[in-house]
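Enquirer: A structural model of the following input is requested.
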Amino acid sequence: MLVNAVTDTHSLGNLIRDRRQALQLRQPDLALVANVGIRFIVDIENGKETCQVGKVLRLLDVLGIRMTATSAPIHSSKRDDEPELEIDDDMEFPNP
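Expert: Here you go, the predicted model:
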């Protein structure tokens, strides 16, 4: 299995183009199989930032590309010695 980091639309476009070419598909053939327009294939391979996500996902599926999202851990800015704020449900606030 090949792992590629996709960090922007250009790297995604390059990944799609490389896979299409490895599968020996022409752009019109891929467009037909993925049920998208040829212009869409051209745009995504050129890194167009406004391509529709649903179509991109369909294209990736047709090409056999599986994407996995990872999340960085969330680091709290609160120090261990800071007390947590508590909210009193009975607090009354003045009307503005």
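
Enquirer: Please make it C-alpha for all contacts and neighbour counts, starting now.
Expert: Noted.

Enquirer: Give me the buried positions along stretch 37-54.
Expert: For stretch 37-54, burial by neighbour count (16 or more other C-alpha atoms under 10 Å) applies to 40, 41, 42, 44, 45, 46, 47, 48.

Enquirer: hmm, who's touching that stretch?
Expert: Outside stretch 37-54, the residues that touch it by C-alpha atoms under 8 Å, 6 or more residues apart in numbering are 8-14, 16-17, 27-28, 30-31, 56.

Enquirer: One more, please, to line up against the first structure:
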Amino acid sequence: MTEEATLYGVIRTTEDLGRLARAHRKQRHLTLETVSGLGNLSPRFLSEFERGKETAEIGKVLKALRTLGLEVSVQPRAGVAPTPARQTTKEIVL
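Expert: Model (predicted):
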């Protein structure tokens, strides 16, 4: 993935997400320190996230993505039929 051609799309690993976030940040000529200040996140966390740290806190990851102007969208994988939402009912006994 180059700075000039950030590829947005399917993310399958933490490394994919970190690589995309880093390319997006660099494309916008933002430093880790700038994003850190804007999002109130440590440069160390951002660096680890961009390197694909699997144990990065999801709340901080989402905050970093928002700070970069990115959002997450979840959908069924191609070729996998979604299962209907399970409905639960409570029986009231009087």
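
Enquirer: now the contacts of stretch 37-54 of the first structure in a markdown table, with secondary structure, distance to residue 70 of the first structure and neighbour count?
Expert: Putting these into a markdown table (DSSP: H, G, I helix; E, B strand; the rest coil; distance: C-alpha to C-alpha, whole Å; neighbours: other C-alpha atoms under 10 Å) gives the following:
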| residue | secondary structure | distance to residue 70 of the first structure | neighbour count |
| --- | --- | --- | --- |
| 8 | coil | 15 | 11 |
| 9 | helix | 17 | 17 |
| 10 | helix | 20 | 16 |
| 11 | helix | 17 | 16 |
| 12 | helix | 16 | 21 |
| 13 | helix | 20 | 22 |
| 14 | helix | 21 | 16 |
| 16 | helix | 20 | 21 |
| 17 | helix | 24 | 21 |
| 27 | helix | 30 | 18 |
| 28 | helix | 33 | 15 |
| 30 | helix | 28 | 20 |
| 31 | helix | 29 | 19 |
| 56 | helix | 19 | 19 |
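
Enquirer: farthest-separated two in those residues?
Expert: Using C-alpha to C-alpha, the contacts of stretch 37-54 of the first structure reach their maximum pairwise distance at 8 and 28, which is 24.3 Å.

Enquirer: quick one, strands of the second structure?
Expert: Applying DSSP state E to the second structure gives no strands.

Enquirer: Show me where it has its helices.
Expert: With DSSP state H as the criterion, the second structure has helices at 14-27, 32-39, 43-50, 58-67.

Enquirer: out of the ones you listed, nearest to residue 76 of the second structure?
Expert: Closest to residue 76 of the second structure of the helices of the second structure, according to C-alpha to C-alpha: helix 14-27, at 17.6 Å.
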